[in-house]
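A.B. asks: Could you look at this predicted model? Sequence included:
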Amino acid sequence: MRKRSLGARWGLAISSALIVIFVMAPIYWMLAASFKTTAGVSAQPPQWFPTPPSVENYAVAFVDHGFAHYILNSVVVSVIATVIVLVLGTLAGYALGRLPMRGRFPIMVSLLVLSVFPAIALIAPLYLLMRDIGWLDSYQALFVPYAAINLPFAIWILRNYFIGVPKSMEESARIDGASPIRTVWSIVLPMALPGLFTAGIFAFTACWTEFLMALSFNSADAFRTIPVGIALFGNAHVTPYGAIFAASAVAVVPIAILVLVFRKSVVSGLTSGAVKG
């Protein structure tokens, strides 16, 4: 039994190491290539380390291609969409999880279907809608659809987390004279912060990395986001792979920081949503 247990532990450790290497290898290659010279990026055989290290690619991305403006656009769109998702998701999730109502099951099933519905199927009708209301080439052409698409999943997460908040806490607050809004704001939301962080990070990541809608709805360079900006680097004759690697590395930083800072909250929020309700 001990030999089997030891073998199982070694097998798990080796499997975990292989998975980590498989996941981290492309990220390392992107970061390493972003610090290579133009010749180093296309060198044969490939260089595993940038020799010598250079920030040339970052200068090309920010100076020649105006990458900072794409970052600003992505921040504006992603933050606004995430705020909308959290506000509406909190209200809907609380209502579905805490308030008595009829038709709760059909609503939850509908939200589940919507959360897995392929967004690519909505591109054509949404484009016609944006054109008819005059929203093409604007921020709202992105953050409104982004919020709508990410809202069902956020409601699922938040609803399941609100279910886990003890009702006795709300009842005590009401006995003390707190209004329903004050009860939710002061009692329920602080206890549901892991769920809020989880829903917010997932919504922000989805908005930050979305490409097809950003490409379809905003053709003006003034409103392009990071994925579209990177895709349009270069021209028909030259593709600046080094600048693309550098811009991609910068684009990954906000997501990596969010996940690292709030990793415990994300795990707690996902676990709660998986086992409750």
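C.D. replies: Yep, that arrived. Numbers count the residues shown, from 1 in each chain.

A.B. asks: can we go C-alpha only for contacts and neighbour counts from here?
C.D. replies: OK.

A.B. asks: Surely P227 and L212 touch.
C.D. replies: No. At 9.0 Å, P227 does not count as touching L212 under the criterion of C-alpha atoms under 8 Å.

A.B. asks: So between these two, which is more surrounded?
C.D. replies: Using other C-alpha atoms under 10 Å, the more surrounded residue of P227 and L212 is P227, with 21 against 13.

A.B. asks: Can you tell me, leaving aside adjacent residues, what's nearest to that one?
C.D. replies: For P227, ignoring the flanking residues on the chain, the nearest one in space by C-alpha to C-alpha, 6 or more residues apart in numbering is F211 at 5.6 Å.

A.B. asks: Is that neighbour in contact with R224, as I believe?
C.D. replies: No. With contact defined as C-alpha under 8 Å, F211 does not reach R224; the gap is 9.9 Å.

A.B. asks: where do the strands sit along the stretch 151-277 of the chain?
C.D. replies: Per DSSP state E, counting those that start in this stretch, the stretch 151-277 of the chain carries no strands over any range.

A.B. asks: swap in the stretch 1-150 of the chain?
C.D. replies: Assigned by DSSP E, counting those that start in this stretch, the stretch 1-150 of the chain shows no strands.

A.B. asks: residues touching G273, list them.
C.D. replies: Shown in contact with G273 (C-alpha atoms under 8 Å, 6 or more residues apart in numbering): 156-158, 160-161.

A.B. asks: One more pass at 6 Å, please.
C.D. replies: By C-alpha atoms under 6 Å, 6 or more residues apart in numbering, the contact set of G273 is 157, 160-161.

A.B. asks: again, but for F153
C.D. replies: Applying C-alpha under 6 Å, 6+ apart to F153 gives the contacts S115.

A.B. asks: ok, and the closest non-adjacent residue to R224?
C.D. replies: Nearest to R224 is Y70, by C-alpha to C-alpha, 6+ apart, at 5.9 Å.

A.B. asks: roughly how far apart are the one you found and Q140?
C.D. replies: Separation of Y70 from Q140 (C-alpha to C-alpha, to the nearest Å): 16 Å.

A.B. asks: A further structure is provided below for comparison with the first:
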Amino acid sequence: MKNRIGLILGITLVLLWCLLPVAWIISLSFKSQQSITNGNPGFLPSEGTFAGWSNYSDVLADDQFRRAILNSLGISLIATTLSVIIATLAAYAVARLEFKGKKFVLTTALVIAMFPVVSLVGPLFDMWRTFGIYDTWIGLIIPYMSFTLPLAIWTLSAFFREIPWEMEQAAQVDGATSWQAFRKVIVPLAAPGVFTAAILTFFFAWNDFVFGISLTSTEQARPIPAALSFFVGPDPFSRPASLLAAGAVVATVPIIVIVLLFQRKIVAGLTSGAVKG
């Protein structure tokens, strides 16, 4: 009984710690700007300070915000698609083939994934301006892929190692080529890993702020996290906190929906290969 009570209390504390900032932002998004300026301390909007859905309608009506959403969707989807395709082929080679330097490849990929993002901003800024891809979608897609590919390769390698060789050999005995066996047998069996790699890649690209604010200068390619920092409203000396909160909630909705719908596949992909049995 005591263990059960302790478990419930522990879960409650963790949920409060994690969800309190989210609940506070949602509360701000429903308050009027005047109540925030006057310092309304309440968690819930009081009478006369409730702005309703007007903050959300104002944010969605803003051209800058809509353009940033489009940029984030396009850049994230392209980076995710390319990363998953390349990582699937690379992970299969790492898991199935024997070649010199395989451990070096995996180690290098892990080192790249842990490399500080801030240290690359300066060199990339100069390179992208020289190459003419500064403030473009491709100028963000390349850095995103550089950091998501290693994680995707490690995740997919674990799945490919779990698939028995005999299934691929059986397909080849039945007349399938190596490519057909890979495409029609191996990839479908590794679908949970492929799906997990795609979700993690999308999360990184969608939530990135450092590259988004450093490698763009206009609304042409600026993603939503960076665009929110430029959303100052009509008065630059009084930032519209309620509108910013509404924009943050809207920008978070796709991530929340993906996690709620596919949380089991995410956990399965991350834990695959962790236990050998």
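C.D. replies: Perfect, thanks for sending it. Just so it is clear, the structure is predicted and the values come from calculations on it, not from any experiment.

A.B. asks: hmm, back to that, if you count what's nearby, which of Y70 and Q140 of the first structure comes out ahead?
C.D. replies: More crowded of Y70 of the first structure and Q140, by other C-alpha under 10 Å: Y70, with 23 against 16.

A.B. asks: still on that earlier bit, which one in the second structure is aligned with the residue nearest to R224 of the first structure?
C.D. replies: Using TM-score structural alignment, the partner of Y70 of the first structure in the second structure is A68.

A.B. asks: Repeat that for L86 of the first structure.
C.D. replies: Aligned by TM-score structural alignment, L86 of the first structure pairs with V84 of the second structure.

A.B. asks: and what of S34 of the first structure?
C.D. replies: Using TM-score structural alignment as the criterion, S34 of the first structure maps onto S29 of the second structure.

A.B. asks: I'd say T80 of the second structure and T201 touch.
C.D. replies: Yes. Using C-alpha atoms under 6 Å, T80 of the second structure is in contact with T201, at 5.4 Å.

A.B. asks: quick one: contacts for G40 of the first structure?
C.D. replies: By C-alpha under 6 Å, 6+ apart, the contact set of G40 of the first structure is empty.

A.B. asks: Not counting its neighbours along the chain, what's nearest W137 of the second structure?
C.D. replies: Of all residues not flanking W137 of the second structure in the chain, A221 sits nearest, at 5.6 Å (C-alpha to C-alpha, 6+ apart).

A.B. asks: what do you get for Y56 of the second structure?
C.D. replies: A246 (5.6 Å).

A.B. asks: so how many other residues sit close to that neighbour?
C.D. replies: Neighbour tally, A246 of the second structure, other C-alpha under 10 Å: 26.

A.B. asks: Could you do the one 3 residues further on as well?
C.D. replies: Neighbours of V249 of the second structure under the rule other C-alpha under 10 Å: 17.

A.B. asks: try the one 10 residues further on
C.D. replies: V259 of the second structure has 15 neighbouring residues, counting by other C-alpha under 10 Å.

A.B. asks: Over to the one 10 residues further on?
C.D. replies: Look at G269 of the second structure: counted by other C-alpha under 10 Å, it has 22 neighbours.

A.B. asks: Trace it over to the first structure, please.
C.D. replies: Checking with TM-score structural alignment, G269 of the second structure has G269 as its match.

A.B. asks: do L151 of the second structure as well
C.D. replies: Under TM-score structural alignment, L151 of the second structure pairs with F153 in the first structure.

A.B. asks: Over to P188 of the second structure?
C.D. replies: Under TM-score structural alignment, P188 of the second structure pairs with P190 in the first structure.

A.B. asks: coming back round to it: quick one: which of the contacts of G273 of the first structure sit in helices?
C.D. replies: Counting by DSSP state H, the part of the contacts of G273 of the first structure found in helices is 157, 160-161.

A.B. asks: Could you verify my assumption that the match of S34 of the first structure touches S242?
C.D. replies: Yes. Applying C-alpha under 6 Å as the test, S29 of the second structure and S242 come out as touching, 4.7 Å apart.

A.B. asks: okay, and stretch 111-127 of the second structure goes to which residues in the first structure?
C.D. replies: Under TM-score structural alignment, stretch 111-127 of the second structure corresponds to residues 113-129 of the first structure.

A.B. asks: Check which residues of the matching stretch are buried.
C.D. replies: Using 16 or more other C-alpha atoms under 10 Å as the test for burial, stretch 113-129 of the first structure gives 114-115, 123, 126-127.

A.B. asks: first vs last residue of that stretch, how far apart are they?
C.D. replies: OK, stretch 113-129 of the first structure end separation, C-alpha to C-alpha: 22 Å.

A.B. asks: and that stretch, how far out from the chain's middle?
C.D. replies: Stretch 113-129 of the first structure has its C-alpha centroid displaced from the chain centroid by 18 Å (C-alpha atoms, centre = their mean, to the nearest Å).

A.B. asks: hmm, back to that, export the buried residues of stretch 113-129 of the first structure to a markdown table and tack on distance to E170 of the first structure?
C.D. replies: Output for these, formatted as a markdown table (distance: C-alpha to C-alpha, whole Å):
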| residue | distance to E170 of the first structure |
| --- | --- |
| L114 | 31 |
| S115 | 30 |
| I123 | 43 |
| L126 | 41 |
| Y127 | 44 |
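
A.B. asks: For those, which two are the farthest from each other?
C.D. replies: Farthest apart among these by C-alpha to C-alpha are S115 and Y127. That separation is 20.3 Å.

A.B. asks: which helices and strands does the longest helix along the second structure pack with?
C.D. replies: Under DSSP H, the helix in the second structure containing the largest number of residues is helix 63-96. Judged by 3 or more C-alpha pairs under 6 Å, 6 or more residues apart in numbering; DSSP states H and E, the packing partners of helix 63-96 of the second structure are helix 137-162, helix 191-207.

A.B. asks: Of the ones in helices among the contacts of G273 of the first structure, which is the most crowded?
C.D. replies: The most neighbours of any of these, using other C-alpha under 10 Å, belong to Y161, which has 30 neighbours.
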